[in-house]
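Student: just need the structure, nothing else, for what follows:
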Amino acid sequence: MSAQTEQGYFTEENSAEVVIGRNAACTDERLKEVMAVIIRHLHAAVKEIEPTEAEWFAAIRFLTKTGHMCDDWRQEFILLSDVLGVSMLVDAINHRKPSGATESTVLGPFHVADAPVLPNGANICLDQKGEPMVVRGRVTDSEGRPIAGAKLDVWQANDEGFYDVQQKGHQPDFNLRGVFETDAEGGYWFRAVKPKYYPIPADGPVGQLLARLGRHPYRPAHLHYIVSADGYETLTTHIFVPDDPYIDSDAVFGVKASLIADFEQRDDPARAADLGVGNPFWEVAFDFALAPR
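Tutor: Model (predicted):
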């Protein structure tokens, strides 16, 4: 028997073993391991599903259409990974946290580098549209000790569910974005507007798949953060609005119970004037605990 058929000839019963064996000469051990797992599970799925040839070709057409939707701005395969929960699973595996540290979630496609560095208390809403909101909190280590000089890169959708990069010419550049630094007590605060839920792109094959599965394409309202400090693991996460209609059914599975923040509506003209926001306003408190590097 030749080296190419060292596991025997291909049959329905031994299909995975034959294909894995054909890769025996691979010198990249990690690639060999990964492909063996993928082949084993893929063949097991096919044997369990027993697709017709028409169904299998439909799957190929779906993947082809998914690839055709990808360009420099849109990555339909990442969207597919998101709605299948794979993106969040990869994030969870790569960012396991010690007890007491804030949990992570996915970055999302709308982060912009070089957002303006702003002083604490600055208003990141440049067009003054939406319900005013004040966000404050502390950055600490996992033991609760304050971290001075930590950086918080913050961005969010507006009150209509759009990011500035989605509405060039309508929203100002860097609207609802800013980078803040914690004070000596680890404190930070800024002004913004209450964000709104929004749909992921649903005009392609992934959106069509969601519709056929009876699922909606919406993400609940949230604020994005990247929190970093010397000597600590960088944290990429969100905080979520608790009363959002999609808080329990995020299309990309990004919600974690520990990341649902307290949003309190205040009707206090004197306090609003002191904070420099309209009345009534939303007040949000959320602390971040970083894991040591």
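Student: only C-alpha atoms from now on, for both contacts and neighbour counts.
Tutor: Will do.
Student: ok, A291 touching E103?
Tutor: No - here A291 lies out of contact with E103, judged by C-alpha atoms under 8 Å, at a distance of 9.8 Å.
Student: between those two, which contacts overlap?
Tutor: K97 (C-alpha atoms under 8 Å, 6 or more residues apart in numbering).
Student: and the next helix or strand past the longest strand seen in the chain?
Tutor: Identified as the longest strand of the chain according to DSSP state E is strand 132-141. Along the chain past strand 132-141, the next helix or strand (assigned with DSSP states H and E) turns out to be strand 151-156.
Student: what is that next one packed up against?
Tutor: Identification of packing neighbours for strand 151-156 by 3 or more C-alpha pairs under 8 Å, 6 or more residues apart in numbering; DSSP states H and E yields strand 177-181, strand 222-228.
Student: other residues contacting it?
Tutor: Under the criterion C-alpha under 8 Å, 6+ apart, residues 111, 115, 163, 176-182, 195, 222-229 lie in contact with strand 151-156.
Student: and those, which of them are buried?
Tutor: Among the contacts of strand 151-156, the ones that count as buried by 16 or more other C-alpha atoms under 10 Å are 111, 115, 163, 176-182, 195, 222-229.
Student: for stretch 188-199, buried residues please.
Tutor: Using 16+ other C-alpha under 10 Å as the test for burial, stretch 188-199 gives Y188, W189, F190, R191, A192, V193, K194, P195, K196, Y197, Y198.
Student: before we go on, could you also do this sequence so I can check it against the first one:
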Amino acid sequence: MDLTSESTTAAVVDSFAATPDPRLREILQELVPHLHDFVRKVRLTLPEWQAAIEFLTAVGQKCDENRQEFILLSDVLGISMLVETLNGQSSGTESTVLGPFHMVASPEREHGDSIALVGGGTPCVVSGRVVGTDGAPLAGATVDVWQCNAEGFYDVQQPDVQPPGNGRGLFRTDAEGRIRFRTVVPSHYPIPTDGPVGKMLLATNRHPYRPAHIHFIATAPGHRELTTHIFVADSPYLDSDAVFAVKKSLIADFVEVDDPGQARAHDVANPFRAASIELVLEPADVG
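Tutor: Below you'll find the predicted structure:
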């Protein structure tokens, strides 16, 4: 076969024709023409192709049990957010990216527990409620929570400073679909820049910062799983999140409360900040 730049594309597409899984066949046969068109459009050189191979190799080599550099790459290219948006709920709480630090299991905690195991930062009480799209509370739903500390680091980034599970908690909702936990107000922070993704951001004059946020994954029987955040309303970088994950509906006020009685009731120092979130889950048969 005498292959040209155009006939090579057709030959590669045809090579996947016998793929037994129809969805895998569709994905591969759509992917190849787009990749080949890109190579032709930019007239990719051999040194550039080699640099791309080395970059992807370095991304893989940076991954370990606590670090997922490929998710980080997907995040900064906006692919993670695009996939979330395409697959998100149509009538429930909006979803957003998982992020690269959901790499360890969150410890089970009770209603009202603190997920902040070390001192420092502004105390905060977060109240949440998990409901269906009809507004009915979802009792016994599971809510996985994780966040960075007041200095902008996750526990897995500082194993010598933060104990495992700091900033993390796995909660179950009560009969009214509620959870509540104590924590500290998270900080805005840079995504990891010590790997190939960070080098790419530096080379393209992009900043690495994310606005302050708390992550949630909510699950309940008969309902779609939801991955989302709440973003701290007065945080920097809400308009330029490095991973393009901010949605207006997910920005929450972390209100200052100066009330010694409420502080004692929640077992936090006064004054403190309070935030709330309602996680609305669609039925599993929607979408």
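Student: TM between them?
Tutor: Once the chains are laid over each other, their TM-score by TM-score structural alignment, normalised by the length of structure 2 reads 0.89; 283 aligned residues with a C-alpha RMSD of 2.1 Å.
Student: redo the helices and strands packed on strand 151-156 of structure 1 as TSV? Include distance to T234 of structure 1.
Tutor: Compiled in TSV, those are given as follows (distance: least, C-alpha to C-alpha, whole Å):
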stretch	distance to T234 of structure 1
strand 177-181	14
strand 222-228	5
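Student: related to what we said a few turns ago, okay, the buried residues of stretch 188-199 of structure 1 in JSON lines with distance to E233 of structure 1 and secondary structure next?
Tutor: Formatted as JSON lines, the entries for the buried residues of stretch 188-199 of structure 1 read as follows, by distance: C-alpha to C-alpha, whole Å; DSSP: H, G, I helix; E, B strand; the rest coil:
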{"residue": "Y188", "distance to E233 of structure 1": "19", "secondary structure": "strand"}
{"residue": "W189", "distance to E233 of structure 1": "22", "secondary structure": "strand"}
{"residue": "F190", "distance to E233 of structure 1": "23", "secondary structure": "strand"}
{"residue": "R191", "distance to E233 of structure 1": "26", "secondary structure": "strand"}
{"residue": "A192", "distance to E233 of structure 1": "26", "secondary structure": "strand"}
{"residue": "V193", "distance to E233 of structure 1": "29", "secondary structure": "strand"}
{"residue": "K194", "distance to E233 of structure 1": "28", "secondary structure": "coil"}
{"residue": "P195", "distance to E233 of structure 1": "27", "secondary structure": "coil"}
{"residue": "K196", "distance to E233 of structure 1": "29", "secondary structure": "coil"}
{"residue": "Y197", "distance to E233 of structure 1": "29", "secondary structure": "coil"}
{"residue": "Y198", "distance to E233 of structure 1": "29", "secondary structure": "strand"}
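Student: tell me which of these is nearest to H238 of structure 1?
Tutor: Comparing the buried residues of stretch 188-199 of structure 1 against H238 of structure 1 with C-alpha to C-alpha places P195 closest, at 12.1 Å.
Student: what does that closest one correspond to in structure 2?
Tutor: Residue correspondence to structure 2 (TM-score structural alignment): P195 of structure 1 is matched to P186.
Student: tell me the spacing between that match and K247 of structure 2.
Tutor: With distances defined as C-alpha to C-alpha, to the nearest Å, the gap from P186 of structure 2 to K247 of structure 2 amounts to 18 Å.
Student: same question for N149 of structure 2.
Tutor: The gap separating N149 of structure 2 from K247 of structure 2 is 22 Å, by C-alpha to C-alpha.
Student: okay, those two: which has more neighbours?
Tutor: Set side by side, N149 of structure 2 and K247 show unequal neighbour counts under other C-alpha atoms under 10 Å, the larger going to N149 at 26 against 16.
Student: quick one: contacts for that one?
Tutor: Shown in contact with N149 of structure 2 (C-alpha under 8 Å, 6+ apart): A116, G121, G167, V184, V185, P186, S187.
Student: go again with 6 Å.
Tutor: When contacts are counted by C-alpha atoms under 6 Å, 6 or more residues apart in numbering, N149 of structure 2 is found next to P186.
Student: okay, now T8 of structure 2: neighbour count?
Tutor: Residues lying near T8 of structure 2 (other C-alpha under 10 Å) number 15.
Student: distance from whatever helix or strand it lives in to structure 1 after superposition?
Tutor: Taking DSSP H and E as the definition, one finds T8 of structure 2 inside helix 5-15. Average distance between helix 5-15 of structure 2 and its aligned residues in structure 1, after superposition and using mean C-alpha distance after the TM-score superposition for structure 1, equals 2.9 Å.
Student: so where do the helices sit in structure 2?
Tutor: Ranges of helices in structure 2, per DSSP state H, are 5-15, 22-42, 46-61, 69-76, 79-87, 196-203, 260-266.
Student: quick one on the thing from earlier: OK, contacts around the match of P195 of structure 1?
Tutor: Going by C-alpha under 6 Å, 6+ apart, P186 of structure 2 touches C148, N149, A150, A212.
Student: compare the residues you listed with structure 1 and list the ones that remain.
Tutor: Cross-checking the contacts of P186 of structure 2 against structure 1 gives C148, N149, A150, A212 as conserved contacts, using both residues aligned by TM-score structural alignment, their matches' C-alpha atoms under 6 Å.
Student: look at the third one and say how many residues are nearby.
Tutor: Just to be clear, that refers to A150 of structure 2. A150 of structure 2: 21 surrounding residues under other C-alpha under 10 Å.
Student: what do we get in structure 1 for it?
Tutor: When the structures are aligned by TM-score structural alignment, the residue of structure 1 matched to A150 of structure 2 is D159.
Student: can you give me the distance of that match to E233 of structure 1?
Tutor: Applying C-alpha to C-alpha to D159 of structure 1 and E233 of structure 1 gives a distance of 31 Å.
Student: same check, this time on I200 of structure 1
Tutor: I200 of structure 1 sits 29 Å away from E233 of structure 1 when distances are taken as C-alpha to C-alpha.
Student: can you name the residues that contact the aligned partner of S104 of structure 1 in structure 2?
Tutor: The pairwise alignment with structure 2 assigns S104 of structure 1 to S95, based on TM-score structural alignment. Under the criterion of C-alpha under 6 Å, 6+ apart, the neighbours of S95 of structure 2 are G88, T227, T228.
Student: can you tell me how far the first one is from L77 of structure 2?
Tutor: Spatial separation of G88 of structure 2 from L77 of structure 2 under the definition C-alpha to C-alpha is 18 Å.
Student: over to the last one?
Tutor: Relative to L77 of structure 2, T228 of structure 2 is positioned 19 Å away (criterion: C-alpha to C-alpha).
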